[in-house]
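K.L.:
predicted model follows, preceded by the sequence.
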Amino acid sequence: MKVEKMVPGLRIIKTSLAVFVCMVLFYAIRYYTPTHALVACVLMMKSTPDETRFAGIDRIKGTLLGGLISYGGLLILDTLSIDMTHYVTPLIVAIGVLLCLVVSKAYEQGSYVSSMSSVVFIITIFGHATSTRSITLYVIVRTLETLVGILIAFAVNKLITVDRFEKFKGV
């Protein structure tokens, strides 16, 4: 393997930097498991700030929709005293995913919004099963955590440009 292939490009560096900034921010507020924010940083870092912005807008829409529908799903599970081992749970999860997809289609959103809302729904439903937080607090924290990751990825991509990177390398 050629050594040149091992040298990271700007996108790799920006992705790692966004993850670092995100972790430092969350650690500063004593939040030590910002998994959703870090995943958002990695998924949102694109080659250009414009690509990141467009992907980020869809990711924000999907995150908000998935968060809202998962909130409803968790309330239903809680009200009916259904835990994750109950035989009705697969039906409720499937209906939640169906709602994410149908709402995305009804509002003429792209496939990324529908898939992201479904992923957020699934992760939130199953993630809450091991949480001691209230449903409302859990959904709010997870949604905000993801949104922070998206914003950090966008900010890093906007601030670290090819021109600035080349100047830094020349120093």
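P.N.:
Received, thanks. Residues are numbered from 1 along each chain as shown.
K.L.:
from now on I want contacts and neighbour counts done on CA atoms only, so please keep to that.
P.N.:
Will do.
K.L.:
what helix or strand is D58 on?
P.N.:
Assigned by DSSP states H and E, D58 belongs to helix 49-79.
K.L.:
past that helix, which element shows up next along the chain?
P.N.:
With DSSP H and E, the next secondary element past helix 49-79 is helix 89-106.
K.L.:
what helices or strands is the very next helix or strand once past that following helix leaning on?
P.N.:
Once the chain leaves helix 89-106, the next helix or strand it forms, by DSSP H and E, is helix 111-128. Packing contacts for helix 111-128, counted by 3 or more Cα pairs under 8 Å, 6 or more residues apart in numbering; DSSP states H and E, involve helix 49-79, helix 89-106, helix 135-159.
K.L.:
hmm, who's touching the second one?
P.N.:
What it means is helix 89-106. Residues from elsewhere that reach helix 89-106, judged by Cα atoms under 8 Å, 6 or more residues apart in numbering: 65-66, 69-70, 73, 77, 82-83, 110, 113-115, 117-118, 121-122, 125.
K.L.:
ok, now with 10 Å
P.N.:
Taking contacts as Cα atoms under 10 Å, 6 or more residues apart in numbering, the residues outside helix 89-106 that touch it are 61-62, 65-70, 72-74, 76-77, 82-84, 108-122, 125-126.
K.L.:
any idea how far stretch 136-149 is from the chain center?
P.N.:
Stretch 136-149 sits 9 Å away from the centroid of its parent chain (Cα atoms, centre = their mean, to the nearest Å).
K.L.:
mind listing what's buried in that stretch?
P.N.:
Buried residues in stretch 136-149, counting neighbours by 16 or more other Cα atoms under 10 Å, are found at Y138, V139, I140, R142, T143, L144, E145, T146, L147, V148, G149.
K.L.:
tell me if I'm right that the last one and L38 touch.
P.N.:
Same thing as G149. Yes: using Cα atoms under 10 Å as the test, G149 is close enough to L38 to be in contact (6.0 Å).
K.L.:
where do the contact lists of the two overlap?
P.N.:
Overlap of the contact sets of G149 and L38 (by Cα under 10 Å, 6+ apart) consists of A18, V19, V21, C22, M23, M44.
K.L.:
hold the first one in mind and look at this next one:
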Amino acid sequence: MKLEKYKIGMRTIKTGLAVSLGMYISDLLGLYSPLFVGLGAISTMQSSVSESFQSGKNRMLATITGAIVALIMSYIFPFNYFCMGIGIIIVIHILNLLNWKKAISLAAMVFIAVYMNRDTEIINYAINRVLDTSVGIIIGVLVNYSISAPHSNSQFDLIFSSMKDDAIDILYDIITGRNKIEISRFKSKLDKLEATYELAKDEERYSFKNKTKFNDNSIKLKLMQGVFNDLSTLKSLNCKCCLNESNKSLIEKLLNMTLFLKCDNEITREDVIYNYHISSLLSNLSNID
């Protein structure tokens, strides 16, 4: 039995730590409702530092939005359940317009808490709910940044390094005339590489350390996009085309094998396209090194 699936992830550990630390700090500061500190900390823990910063900012602004709508609704429409439902609709609609969809649940909780409050002066209560939630959000971001922060640059390199071998395997299938050429796995990795590259760019903006230049990653991404384009075209040709001597020699060197391919027929348009993309593919693979 594999024990890997029972392993507790670092994000899970950091979430628990952020909640505990948030509750402790709320007790030291004498905050009124530690519950909202915990909710803020949980909602901000993301898979990358940049996402955590962006999530924290959006949730803080969404929390303020929920509290303001609750204040306005409570003064215009004294408490009743129907008006509370209308208020929730307004909060959700505003956050959808601002594209803060992931913060809707937290903002709605703050709205309900403020709107239903009847024990203390409502403005002070709203300010305290925003303060409680903001403390939790800040702690969640700081914990995610300070402890085993996920680095998208390292993830980018891991994905990239595995893709060249995949490309060579697919090239081998194309050259040897395999009936079924499978590139969906390569495309999935390329999608993940592109997403990781965008995360790495975002992380640079939020980094307090020495910032990494992303020129190399940009070049690597373009190379892999070129590799995928060539592989896709070669697959779509779906023919046993004639390989020219230059490409044949380079492939034999790359694959460490001898190709016994003869081209007795007249060169066709498909052969020209085939050799162009083979040459482009070999050039990109060479540049990867």
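P.N.:
Thanks, I have it. As the structure is a computational prediction, the values presented were derived from the model and not from experiment.
K.L.:
what TM-score do we get after superposing?
P.N.:
Taking TM-score structural alignment, normalised by the length of structure 1 as the basis, the two superposed chains have a TM-score of 0.75; 150 aligned residues with a Cα RMSD of 2.4 Å.
K.L.:
nearest to P8 of structure 1, out of the helices and strands packed on helix 111-128 of structure 1?
P.N.:
Proximity to P8 of structure 1, assessed across those by Cα to Cα, is greatest for helix 135-159 (15.5 Å).
K.L.:
give me the mean deviation of the closest one from structure 2.
P.N.:
With the two structures superposed, helix 135-159 of structure 1 lies on average 0.5 Å from its match in structure 2, counting by mean Cα distance after the TM-score superposition for structure 1.
K.L.:
can you give me the helices for the stretch 151-289 of structure 2?
P.N.:
Secondary structure of the stretch 151-289 of structure 2 by DSSP state H, counting those that start in this stretch: the helices cover 152-175, 184-206, 215-237, 245-255, 269-288.
K.L.:
please compute how far the fourth one lies from its chain's middle.
P.N.:
Using Cα atoms, centre = their mean, the distance from the centre of helix 245-255 of structure 2 to the centre of the chain it belongs to is 38 Å.
K.L.:
nearest residue to I140 of structure 1 in space, please, no chain neighbours.
P.N.:
With Cα to Cα, 6 or more residues apart in numbering as the criterion, I140 of structure 1 has its nearest non-adjacent residue at 7.8 Å, and that residue is G67.
K.L.:
what lines up with the one you found in structure 2?
P.N.:
Per TM-score structural alignment, the equivalent position to G67 of structure 1 in structure 2 is A67.
K.L.:
is it true that the residue nearest to I140 of structure 1 touches T143?
P.N.:
Yes: G67 of structure 1 is within contact range of T143, at 6.2 Å (criterion: Cα under 10 Å).
K.L.:
and which of the buried residues of stretch 136-149 of structure 1 is nearest to T48 of structure 1?
P.N.:
Comparing those against T48 of structure 1 with Cα to Cα places G149 closest, at 16.8 Å.
K.L.:
aligned to that closest one, what sits in structure 2?
P.N.:
With TM-score structural alignment as the criterion, G149 of structure 1 pairs with G136.
K.L.:
quick one, what contacts that match?
P.N.:
Counting by Cα under 10 Å, 6+ apart, G136 of structure 2 touches 18-19, 21-23, 25-26, 34-44, 56, 60, 142.
K.L.:
could you report the distance from F77 of structure 2 to T12 of structure 2?
P.N.:
With distances taken as Cα to Cα, to the nearest Å, F77 of structure 2 is found 41 Å from T12 of structure 2.
K.L.:
same deal with I25 of structure 2?
P.N.:
Looking at I25 of structure 2 against T12 of structure 2, where the rule is Cα to Cα, the gap reads 20 Å.
K.L.:
which of those two has more residues huddled nearby?
P.N.:
For the pair I25 of structure 2 and T12, the greater number of neighbours falls to I25 (17 against 12), based on other Cα atoms under 10 Å.
K.L.:
the more buried one: what secondary structure?
P.N.:
Using DSSP: H, G, I helix; E, B strand; the rest coil, the three-state assignment for I25 of structure 2 comes out as helix.
K.L.:
could I get the helices and strands packed on helix 111-128 of structure 1 as TSV with distance to F168 of structure 1?
P.N.:
Written out in TSV, the entries for these read as follows (distance: least, Cα to Cα, whole Å):
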stretch	distance to F168 of structure 1
helix 49-79	19
helix 89-106	43
helix 135-159	13
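K.L.:
nearest to G170 of structure 1, of the ones you listed?
P.N.:
Checking those against G170 of structure 1 by Cα to Cα gives helix 135-159 as the closest, at 17.7 Å.
K.L.:
which SSE is immediately downstream of the closest one?
P.N.:
Past helix 135-159 of structure 1, further along toward the C-terminus, the next helix or strand under DSSP H and E is helix 162-170.
K.L.:
in that next one, what's buried?
P.N.:
Neighbour counts over helix 162-170 of structure 1 (16+ other Cα under 10 Å) mark no residue as buried.
K.L.:
helices or strands up against it?
P.N.:
Contact partners of helix 162-170 of structure 1 among helices and strands, from 3 or more Cα pairs under 10 Å, 6 or more residues apart in numbering; DSSP states H and E: helix 10-28.
K.L.:
let's see 8 Å
P.N.:
For helix 162-170 of structure 1, where contacts count as 3+ Cα pairs under 8 Å, 6+ apart, there are no packed helices or strands.
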